[in-house]
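Trainee: Structure, please.
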Amino acid sequence: MKNYSLTHWSSLLQRSKEVLNVAKPIVPTMKQQGLLSQSISRVQISTMAVKDDLIVAGGFQGELICKRINEPGVAFCTVLTSVENDITNSVDIYNAPSGSLRVITGNNDCTVRVLDATNFTFLNSFTFDWSVNNVTVSPDGKLVAILGDSPECLLADAGSGKVIHSLQGHLDYSFSSAWHPNGF
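Mentor: Purely as a prediction, here's the structure:
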């Protein structure tokens, strides 16, 4: 990421290619009724994830950008929250147990949001008592680790948001998590 531009460097070809430029106005290419997509510009990227052919980026003003790597333009972009400085702190791309590709976000507005990565419709949202700093989904797509401005880490059902377990032990806020490949 440099000068509002995300580039892909090929070590084999010894050259780079611009994948996404967020300095200019971004107009989403997907147009469908009921989709909460909107144009945005000059996004300061705070978080990013890549899986298969999808890049998802979040911004310091609550933005969310979804781009297919091998397609021109940005498929979907929006501002997730209208509250100033509600940073999109974390994004993750995962396969749900059904096999469908999903995007999950964690924001300073205390909300976790789940989107379908095919048509970018919002599937669910879960609200917590503190800013959400990090969300990561288990390899099987069933659980999500939710960390934030709290000393506890919550393990919740990725579909419903129902908290299953609380992990104790931190003395301060948490900002990162990862799952073992076997899910534990």
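Trainee: going forward, measure contacts between C-alpha atoms and count neighbours the same way
Mentor: Noted.
Trainee: For this structure, just list every one of the strands.
Mentor: Secondary structure of the chain (DSSP state E): strands at 5-10, 15-21, 45-51, 54-59, 63-68, 76-79, 88-95, 101-107, 111-116, 122-127, 132-137, 143-148, 153-157, 163-167.
Trainee: Include distance to residue 180 and mean neighbour count when you put these into a markdown table, please.
Mentor: Converted to a markdown table, the strands of the chain look like this (distance: least, Cα to Cα, whole Å; neighbours: other Cα atoms under 10 Å):
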| stretch | distance to residue 180 | mean neighbour count |
| --- | --- | --- |
| strand 5-10 | 27 | 13 |
| strand 15-21 | 30 | 14 |
| strand 45-51 | 17 | 18 |
| strand 54-59 | 22 | 23 |
| strand 63-68 | 26 | 23 |
| strand 76-79 | 31 | 23 |
| strand 88-95 | 15 | 24 |
| strand 101-107 | 19 | 25 |
| strand 111-116 | 22 | 20 |
| strand 122-127 | 24 | 15 |
| strand 132-137 | 11 | 26 |
| strand 143-148 | 12 | 25 |
| strand 153-157 | 14 | 20 |
| strand 163-167 | 16 | 13 |
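Trainee: wait, which of these is closest to residue 181?
Mentor: Evaluated over the strands of the chain, closeness to residue 181 peaks at strand 132-137, with 11.2 Å, by Cα to Cα.
Trainee: Here is a second sequence; please produce its structure as well for comparison:
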Amino acid sequence: MTARDDCLLAAGEDGEFALLNLRTSFHAYITTNDHIVRNIDLGTMNVLATFPAEWFANYASQSPDKHMICVVGDHNDAKVFSVNSREQIATLVGHKLYSFACAWSPDGRLVATGSDDMTVLMYDTRRMDEPLFMLMNDIHSSVRSLRFSDDGRFLYLGEDTDCVKIVDASSDYTKGQSIEFIGDVTGIAVASPGAEGLFIGTSGKPFSSLLEFERSTTSDDDYQDDPFWP
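Mentor: Now for the predicted structure:
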């Protein structure tokens, strides 16, 4: 056996050998309206795996340990699949309308889903048969985007239009802050680990833009203590 750069070469006693490319590339889960979620290798554009959604899939998110994916779409329930077996392992119930967003906490213990019913449901991944709790007050439109910060302290919640909410998970979701603007929310992205940036995509004439915000380093006492959070 020998290895160099991106290759591992191993040989056997019967003249056989195996060559493994150690270079890894980024993968993406693509959701479409043909009821299928595809795992695509962005380096080769090959489809590595497919997952049957049975309805129009709107969004998919992979767990931090890469063992599971959560899929939401044109159905009240969400699905959780095993990445290895490609089998469905859980159904997340509780929403009353279709869903467009989901996200895993960095430690993989929580998965959140956001819906047209203007709620966010949180599930404990050790017991996904029912929601752990619900966020619903002061959400005024469909929840279209969800992200956790890299340290798990904050949940970013993008409404359909004009508003992104930041919920402090370390306060048991009792403190929050709203960022208000003009335009539809096209997505939320959190900067790479170690950074403090939050990016919000907006659309709608004449205000289509990419907004960048930086997390404040002020003390906890300076956070807004909004009474609408449960």
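Trainee: List the TM-score for the superposed pair.
Mentor: A TM-score of 0.72 describes the superposed chains when it is computed by TM-score structural alignment, normalised by the length of structure 1; 158 aligned residues with a Cα RMSD of 2.6 Å.
Trainee: coming back round to it: can you tell me which of the strands of structure 1 is nearest to residue 176 of structure 1?
Mentor: That would be strand 132-137 among these, by Cα to Cα, at 5.8 Å.
Trainee: what's the angle between the closest one and strand 143-148?
Mentor: Angle, strand 132-137 of structure 1 to strand 143-148, by axes from the mean of the first three to the mean of the last three Cα atoms, to 10 degrees: 170 degrees.
Trainee: Tell me the helices and strands packed up against strand 132-137 of structure 1.
Mentor: strand 88-95, strand 101-107, strand 111-116, strand 143-148 (3 or more Cα pairs under 8 Å, 6 or more residues apart in numbering; DSSP states H and E).
Trainee: Taking structure 2 as the reference, give the residue range it aligns to.
Mentor: Counting by TM-score structural alignment, strand 132-137 of structure 1 falls onto residues 143-148 of structure 2.
Trainee: which residues sit against the matching stretch?
Mentor: Stretch 143-148 of structure 2 has contacts (Cα atoms under 8 Å, 6 or more residues apart in numbering) with 99-106, 112-116, 118-120, 154-160, 185, 187-190.
Trainee: Quick check: it compared with structure 1, mean distance?
Mentor: Once the two models are superposed, stretch 143-148 of structure 2 sits on average 1.2 Å from its counterpart in structure 1 (mean Cα distance after the TM-score superposition for structure 1).
Trainee: picking up where we left off before, can I get the strands of structure 1 in TSV with distance to residue 184 of structure 1?
Mentor: Shown next, in TSV, are the strands of structure 1 (distance: least, Cα to Cα, whole Å):
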stretch	distance to residue 184 of structure 1
strand 5-10	32
strand 15-21	34
strand 45-51	21
strand 54-59	25
strand 63-68	29
strand 76-79	33
strand 88-95	16
strand 101-107	20
strand 111-116	22
strand 122-127	23
strand 132-137	11
strand 143-148	10
strand 153-157	11
strand 163-167	13
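Trainee: residue closest to the middle of structure 1?
Mentor: residue 91 (2.1 Å; Cα atoms, centre = their mean).
Trainee: shouldn't it be in contact with residue 49?
Mentor: Yes. If you go by Cα atoms under 8 Å, residue 91 of structure 1 and residue 49 touch, sitting 6.2 Å apart.
Trainee: Can you pull the residues that touch both of those two?
Mentor: 56-57.
Trainee: follow-up on the earlier one: what is the aligned counterpart of the residue nearest to the centre of structure 1 in structure 2?
Mentor: So, by TM-score structural alignment, residue 91 of structure 1 is matched to residue 102.
Trainee: pretty sure that match is touching residue 72, no?
Mentor: Yes. Between residue 102 of structure 2 and residue 72 there is a contact at 7.0 Å, judged by Cα under 8 Å.
Trainee: which residues do the two both contact?
Mentor: 59-60, 113.
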